[in-house]
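**Student:** All I have is the shape, not the residue letters:
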């Protein structure tokens, strides 16, 4: 770390600035007083600098003494002014530099990961605003670190189950407890695929949070895209006794990424089917509106708890255990691996994909046991560079 010259410090510069101002003021005062005083003396003495008639050399002597007295008085005033300026500069430098040093100490603590550091509020308006910015930075860093730690724990939890199952089957086959036949090996393959889907979803989540999810919009029929997603989930719905129905115009031309939009709709339909009971119906609506098109997925299943309208889009969200409204695994694409992989981040990625198209994905519900409605809004005209995530 290089050491800067002493005169580059804020304290030194504040003191020097006071001294420079005082010295400049003193010099100006000397010049003005000399000019005014001497000219006044000459005027009062009849405009003669030399001896007046009848006075001998007294006039010149008095003038010299007067000028010397003025010079001494002004010089003393300048010296006193410089000393006072230096003292005031030291006080001002200390009062200004101390809050900055406190803020620097606080930022050093933030760099070490100590986000609960106390940030004092200086009396100066600008420094107080800077202190507020540092406090907001600390809060955001703390939230980010908390989310990072939580994500690591959640990913470890998600990976633990398939890894444990895979190891259990492998050890059982090695010990001869289970035969190494196709059925057992298929279970191992299924758990391996689950890990692969988790890795892919985590990659998509990372891209979503960085705002770089790949979306390649092309002119296409949105109704056809939605219908393909419905067809992909239709068999699963029939297997659970849930009917899927589509309400849409004959065609809705829209510039979008068919694969990504179908991915979102598939995830919503999978969650809706899982949340429904045998005999229920899941309705998919394509509704053109002024400036955008809405794709709605409506079910009459377990519904959402108060506050879940936004919580379900959080990564690895889990419905609180003990809730009496159905399977807690029916949220955020979690469960048996449909939709976006069953990793607990399905709706997180789905909303990021909707936003990457310049739209959004929102949820609503009339309450527990009264179904849920997920609405994906897609603009008819894409803005340049929409952010994802």
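**Tutor:** Done, it's in. Note that the structure is predicted; figures quoted are calculated from it, not measured.

**Student:** C-alpha from now on. contacts and neighbour counts both.
**Tutor:** Will do.

**Student:** A strand includes residue 287, no?
**Tutor:** Yes - applying DSSP: H, G, I helix; E, B strand; the rest coil, one finds residue 287 inside a strand.

**Student:** who's in contact with it?
**Tutor:** By CA atoms under 8 Å, 6 or more residues apart in numbering, the residues touching residue 287 are 248, 249, 293, 294, 295, 296.

**Student:** And residue 253, by the same measure?
**Tutor:** By CA under 8 Å, 6+ apart, the residues touching residue 253 are 219, 220, 221, 222.

**Student:** And here is the other one:
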């Protein structure tokens, strides 16, 4: 499963878990709170309702000589569980009679009557009446009398407590879920960053020269691909390090041998042990030529590996080029007792860098003479295909095993690893490989131990 899929599923799962938990916890808390609140409200309201007949009877019993204030006070004292309000119907205003415990104000509305009752430390209570509950006249003034149970104040307080409780429970739920989310986030970060931390430590090991460092890969997502790439990189660096150590050793030997021979021969000439004639000078020239060849090969390999070699493409007669090379090697094959065969298709031309293609073919033919001479047969073939030309150089010599085949294109690698092998520097095939790659072509090898080797240069004929 890809890392993006894992991360998406993790975030989605955590989100659904948190939101779902918060939703169900909120629903549970609110349901319990509202159920309890409604039960209390029903009890308070049912117990506090006052019948109109009782109020009418109380007013009738009062002395007609009492003032409006006295009537209101006496009525409030007789029904202490009720909150009474008196409105001058003509003036549409609250009577000057007021309650010492509450601050009551009349709010004019288009339909009905509305009152605002405020108590200390409590949210204002708004009471709406569609019509007056009872009319009565005092001193030729018509009043509207309204009342409601004082238990509604308790109901309002209970409502405030309910809201406070819900707010506290929701806040607690949010805090708990936030802690759970933080924990899940930490676990997710730990899960995703653990291999990256391991990767960091492995890079530090590589930096300190531990090139054999590897990471166990058990994941199949993008992180697993990164860890696998690190292992590949570490293997490549380790191989490169070994290769350069071997290269330095080989270079030291390849340069030391001819230089030592030149120095020894010059000292012998100076001491009069050997004559300073043309034969000795030719020997010195051959040694210098060997050094120059090594330097030229290293220079060419360097610029081909860095893609800095400039190719000179032109239309060339590939058939004629190979026929010329066959003629060039015919005498050498005859002297070595080797049968040189060729099967070259006629009239094949292509846009190539003829100099570099010839250089590759010469290297492959020289390689066949060096390591395939025991088979007494070398074949040079040319065939044209739809998108490429195939130049095959094969022999029936000693061939190569799997280990040799995998290393044959590495610099300074020689089939015969003895340093006494002066016939090869181990640079020819690496140069051929890089030249072919620069020309968008390839070199393939088919070989097995004791059955010879076949190198095929596939020259691309497409742009």
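**Tutor:** On my side now, so go ahead. Predicted model, so just to flag it, every value in this text is computed and none were measured.

**Student:** returning to what we had before: what about the contacts of residue 287 of structure 1, which are in strands?
**Tutor:** Those of those mapping onto strands are 293, 294, 295, 296, per DSSP state E.

**Student:** burial of the counterpart of residue 346 of structure 1 in structure 2, as a residue count?
**Tutor:** Here residue 346 of structure 1 is matched to residue 428 in structure 2, going by TM-score structural alignment. Residue 428 of structure 2 is flanked by 25 other residues according to other CA atoms under 10 Å.

**Student:** One more: residue 178 of structure 1?
**Tutor:** Residue 178 of structure 1: 13 neighbours (other CA under 10 Å).

**Student:** Thought residue 172 was touching it, still the case?
**Tutor:** Yes - between residue 178 of structure 1 and residue 172 there is a contact under CA atoms under 8 Å: 5.4 Å.

**Student:** you'd agree the match of residue 346 of structure 1 is up against residue 362?
**Tutor:** No - under the criterion of CA under 8 Å, residue 428 of structure 2 makes no contact with residue 362, lying 9.6 Å away.

**Student:** most distant residue from the middle of structure 1?
**Tutor:** residue 54 (91.5 Å; CA atoms, centre = their mean).

**Student:** Now residue 425 of structure 2: closest residue in space, sequence neighbours ignored.
**Tutor:** residue 412 (5.9 Å; CA to CA, 6 or more residues apart in numbering).

**Student:** which position in structure 1 aligns with the one you found?
**Tutor:** Match for residue 412 of structure 2 (TM-score structural alignment): residue 316.

**Student:** you'd agree its match is in a strand?
**Tutor:** No - counting by three-state DSSP, residue 316 of structure 1 is located in no strand; its state is coil.

**Student:** which ones are touching it?
**Tutor:** Counting by CA under 8 Å, 6+ apart, residue 316 of structure 1 makes contact with 154, 332, 343, 344, 345.

**Student:** For the aligned residue in structure 2 for residue 225 of structure 1, give its distance to residue 304 of structure 2.
**Tutor:** In structure 2, residue 225 of structure 1 lines up with residue 321, judged by TM-score structural alignment. Distance of residue 321 of structure 2 to residue 304 of structure 2, given as CA to CA, to the nearest Å: 23 Å.

**Student:** Then residue 260 of structure 2?
**Tutor:** Distance, residue 260 of structure 2 to residue 304 of structure 2, using CA to CA: 30 Å.

**Student:** Look at these two and report which has more neighbours.
**Tutor:** The neighbour count for residue 260 of structure 2 versus residue 304, taken as other CA under 10 Å, is higher for residue 304 (21 against 12).

**Student:** so where does the more buried one fall, helix or strand?
**Tutor:** Using DSSP states H and E, residue 304 of structure 2 falls within helix 278-305.

**Student:** which residues sit in contact with the closest residue to residue 188 of structure 1 other than its chain neighbours?
**Tutor:** Once flanking residues are discounted, residue 188 of structure 1 sits nearest to residue 166: 5.4 Å by CA to CA, 6+ apart. Neighbour list for residue 166 of structure 1: 187, 188, 191, 192 [criterion: CA under 8 Å, 6+ apart].

**Student:** Redo those residues as a markdown table? Include distance to residue 256 of structure 1 and neighbour count.
**Tutor:** Output for those, formatted as a markdown table (distance: CA to CA, whole Å; neighbours: other CA atoms under 10 Å):
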| residue | distance to residue 256 of structure 1 | neighbour count |
| --- | --- | --- |
| 187 | 37 | 14 |
| 188 | 37 | 20 |
| 191 | 33 | 18 |
| 192 | 33 | 16 |
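
**Student:** any chance you could map the helices in the stretch 301-450 of structure 2?
**Tutor:** For the stretch 301-450 of structure 2, applying DSSP state H, counting those that start in this stretch gives helices covering 318-335, 354-371, 402-407, 428-438.

**Student:** Please report the distance of the closest residue to residue 336 of structure 2 other than its chain neighbours from residue 231 of structure 2.
**Tutor:** Once flanking residues are discounted, residue 336 of structure 2 sits nearest to residue 373: 7.8 Å by CA to CA, 6+ apart. Remark: distance between residue 373 of structure 2 and residue 231 of structure 2 (CA to CA) = 41 Å.

**Student:** and what of residue 162 of structure 2?
**Tutor:** Counting by CA to CA - residue 162 of structure 2 and residue 231 of structure 2 are separated by 63 Å.

**Student:** Mind checking which of the contacts of residue 287 of structure 1 are buried?
**Tutor:** 248, 293, 294, 295, 296 (16 or more other CA atoms under 10 Å).

**Student:** who are the neighbours in contact with the first one?
**Tutor:** Under the criterion of CA under 8 Å, 6+ apart, the neighbours of residue 248 of structure 1 are 223, 285, 286, 287.
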